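Undergrad: starting from these lines, generate the structure:
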Amino acid sequence: MHILYAPNDAGASEWITALTAAVPEATVSVWDPEGPSVGADVAVVWGPPKNLFTREPGLKVVFTRGAGVDSVLALPDQSASVRIIRLEDAGMGVQMAEYVVHELVHASRAFGKLAVAQAEREWLNLPATERRDWPVGVLGLGQLGTRVAQVVASLGYPVAGWSRSPREVDGVECFSGQASLNAFLARTRVLVNVLPLTPETENILCRDTLSRLWPDAYLINVARGHHLVDQDLLDLLDAGYLAGASLDAFRVEPLPIDHPFWTHPKIRITPHNAAMTLRDESIVQIADKLAALARGETVGGTVDRQRGY
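TA: Got it, this is the predicted structure:
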């Protein structure tokens, strides 16, 4: 077995060392942008090179170093027989929940106003937050979305979740299918997007959907930048319909320095780090899944190409 690690980034040597220790029967190498094929049959990727499958036509299994798989599915020259496997949680669930809770509480308890008051040396007393006035809706109830919904619900906020197919989550009102999307949006004040990026979900955060939320609604996008129509968000913020947004993912990353999101007073920005892959947890998953595949077993996280996740 030959495992190829791509990209060749600052942490590549640590990944190579750890993968070699976890899968001792394999040869492990790092992607060389100028190099020849290494005859890899397994790849571990994040932001994969566009010529990955062109150079390595023998690939049989590709692991994505994260929850998203859209960048791999978009690569040219790949065989439909290639098995694409996403990491399941790998330490990301708790981080994602922490991030969402942080941004939700910042909005619902008006900590932004308190920061302004501090800068102006004003002792500002605000009324207590009534959680019933801040119903949260989680778009996407995969592993990460379910964890987010459960944690937020445990804090006493009314929580609903929406998914393409029916799900059941304790303490969460569940909606499913396109026919229920508008009803889900209509009961939501804080919309949290944790959807996978597919042709069906691209641009889902647009004027039509966002304007169906409660007035003074708040958006938290921890999924993909291509879910959001940037100008629609700006227009709704400027019109006063939306109260604010916390954005962790963008159409172009890093976010261009002249993008209006940087300076908009109602937008909070983080550099796509709401949930970061933890190396040790990821490598244990990869090693276990490779061993299961070798035994002919079904493994979790295998991507359905038709659904896009």
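
Undergrad: okay, CA-based contacts and neighbour counts for the rest of this
TA: Noted.

Undergrad: mind listing what the most centrally placed residue in the chain touches?
TA: Most central in the chain under Cα atoms, centre = their mean is A223, positioned 3.3 Å from the mean C-alpha point. Contact analysis of A223 by Cα atoms under 8 Å, 6 or more residues apart in numbering lists 193-197, 248-249.

Undergrad: what's the answer for M96, then?
TA: Neighbouring residues of M96 by Cα under 8 Å, 6+ apart: 144, 148, 222, 274-275.

Undergrad: now do the buried residues in the helix or strand where S13 lies.
TA: Using DSSP states H and E, S13 sits in helix 12-22. Of the residues in helix 12-22, those buried under the neighbour-count criterion (16 or more other Cα atoms under 10 Å) are 12, 15-16, 18-20, 22.

Undergrad: output these as a markdown table; include the columns distance to P48.
TA: Output for the buried residues of helix 12-22, formatted as a markdown table (distance: Cα to Cα, whole Å):
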| residue | distance to P48 |
| --- | --- |
| A12 | 13 |
| W15 | 15 |
| I16 | 16 |
| A18 | 20 |
| L19 | 18 |
| T20 | 20 |
| A22 | 22 |
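
Undergrad: one more to put side by side:
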Amino acid sequence: MSFLIVSPGRDPKAWIKALENHHPGLNIYTYPEEHDKEEVEFALAWNHPRGLFKNYPNLKVIASMGAGVDHITSDSEIPEDITITRVIDDRLTEDMSVFVMAQVMDRIRDLSLYKEQESEKKWNPVSYHRIEDVKIGIMGMGVMGTAVGKRLAKNGFPVKGWARSEKEIEGIDTYHGEEGLAEFLEETMILVCLLPLTPETENILDKDIFEKLPKGAYIINVARGEHLVEHDLLEMIDSGHLSGAALDVFREEPLKEDHPFWEHPRIKVTPHIASMTKAESVVPQIVENYERMKENESLKNVVEREKGY
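TA: Next up is the predicted model:
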């Protein structure tokens, strides 16, 4: 029985070390080194080559290295009998909450604007928003979205959340489904996207959504680049309907040097750093699932294939 790590473009050394610390003696292969495919029953993956896992006849589990699983579920060639799991980690959730809070505070107090003015030696005070007057809407009320919403609400922001299915979350007004979307967007001054990426949510941040927001609304995308229709965002910012955006995720990463987001004065770009997985923090739950698999026990944090999360 062997354990396979597949993470093209990522150095797997930290993962190997953490796995060996938590499970001494574990037989670990790293793709694409030579190995016996029939031995592999458990894989740890991030952005694997499409179609790779259909070649492993005894593979039972594919574990995502991070909270997102779209990089796995988007591979239609993965056999249906393979279980996919995701990471749920308190540190990841806390990091995301802190990052979104920082972006929100930067927006309402114009800190980035003053940094620009400083470089130009301009002294130009502008009026600011008070916390209680800024209505924030979060799209996606899973583990991350709920935590971000609670952090913002705890700090005095009026928060509402939208999800595919009905949810009840203390301190947050919730909406769901197509019927609740327009009401959710109404009066939302800062829209935060934390949706999972599925065929239903791809391109959801488009002109139609933006037009339903009040004039001057601001976009924060910390989910996936594929959620955003980029030319719609540029059009709505340049027309004056949206006041700007903070983007941490992109369709192609790293963002190309000639991409218009880089030099747009009302778009902030960060290099996908809102919440970064630490191997030592999440390996214990991966090892636990490995042991559960060996004992034919139910696994934790299983992805529902039909939902995509």
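
Undergrad: please work out the TM-score for the two chains.
TA: TM-score for the superposed chains, counting by TM-score structural alignment, normalised by the length of structure 1: 0.93, backed by 309 aligned residues with a Cα RMSD of 1.9 Å.

Undergrad: related to what we said a few turns ago, closest to L234 of structure 1 among the buried residues of helix 12-22 of structure 1?
TA: Nearest to L234 of structure 1 among the buried residues of helix 12-22 of structure 1: A12, at 38.1 Å, using Cα to Cα.

Undergrad: looking at structure 2, which of the contacts of M96 of structure 1 hold up?
TA: Of the contacts of M96 of structure 1, the ones still in contact in structure 2 (both residues aligned by TM-score structural alignment, their matches' Cα atoms under 8 Å) are 144, 148, 274-275.

Undergrad: where do the strands sit along structure 2?
TA: Secondary structure of structure 2 by DSSP state E: the strands cover 2-6, 28-30, 40-45, 61-64, 83-85, 136-139, 159-163, 173-176, 190-193, 217-221, 242-247, 267-269.

Undergrad: in structure 1, point out the residues matching the last one.
TA: Mapped onto structure 1 using TM-score structural alignment, strand 267-269 of structure 2 spans residues 267-269.

Undergrad: got a list of what Q95 of structure 1 touches?
TA: Contacts of Q95 of structure 1 by Cα under 8 Å, 6+ apart are 274-276.

Undergrad: same deal with A163 of structure 2?
TA: Listed by Cα under 8 Å, 6+ apart, the contact partners of A163 of structure 2 are 139-141, 174-177.

Undergrad: helices along the stretch 101-250 of structure 1, start to end?
TA: With DSSP state H, counting those that start in this stretch as the criterion, the stretch 101-250 of structure 1 has helices at 111-119, 143-154, 181-186, 207-210, 230-238.

Undergrad: most tightly packed of those?
TA: Across the helices of the stretch 101-250 of structure 1, averaging neighbours per residue (mean count of other Cα atoms under 10 Å) puts helix 143-154 on top, at a mean of 21.

Undergrad: gap between that helix and the chain center?
TA: 14 Å (Cα atoms, centre = their mean, to the nearest Å).

Undergrad: what's it packed up against?
TA: Contacts defined by 3 or more Cα pairs under 8 Å, 6 or more residues apart in numbering; DSSP states H and E place helix 143-154 of structure 1 against helix 92-108, strand 136-139, strand 159-163.

Undergrad: coming back round to it: buried members of the contacts of A163 of structure 2 into ChimeraX, please.
TA: Filtering those down to the buried ones (16+ other Cα under 10 Å) takes a single ChimeraX command:
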select :139,140,141,174,175,176
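
Undergrad: among the contacts of A163 of structure 2, which pair sits farthest apart?
TA: M141 and G177 (12.2 Å).

Undergrad: what residues sit buried inside stretch 103-110 of structure 2?
TA: Using 16+ other Cα under 10 Å as the test for burial, stretch 103-110 of structure 2 gives 103-104, 107-110.

Undergrad: make TSV from those and add distance to K121 of structure 2 to it.
TA: Shown next, in TSV, are those (distance: Cα to Cα, whole Å):
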residue	distance to K121 of structure 2
Q103	24
V104	25
R107	21
I108	22
R109	19
D110	16
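
Undergrad: which one of those sits closest to S243 of structure 2?
TA: Nearest to S243 of structure 2 among these, counting by Cα to Cα, is R107 at 9.9 Å.
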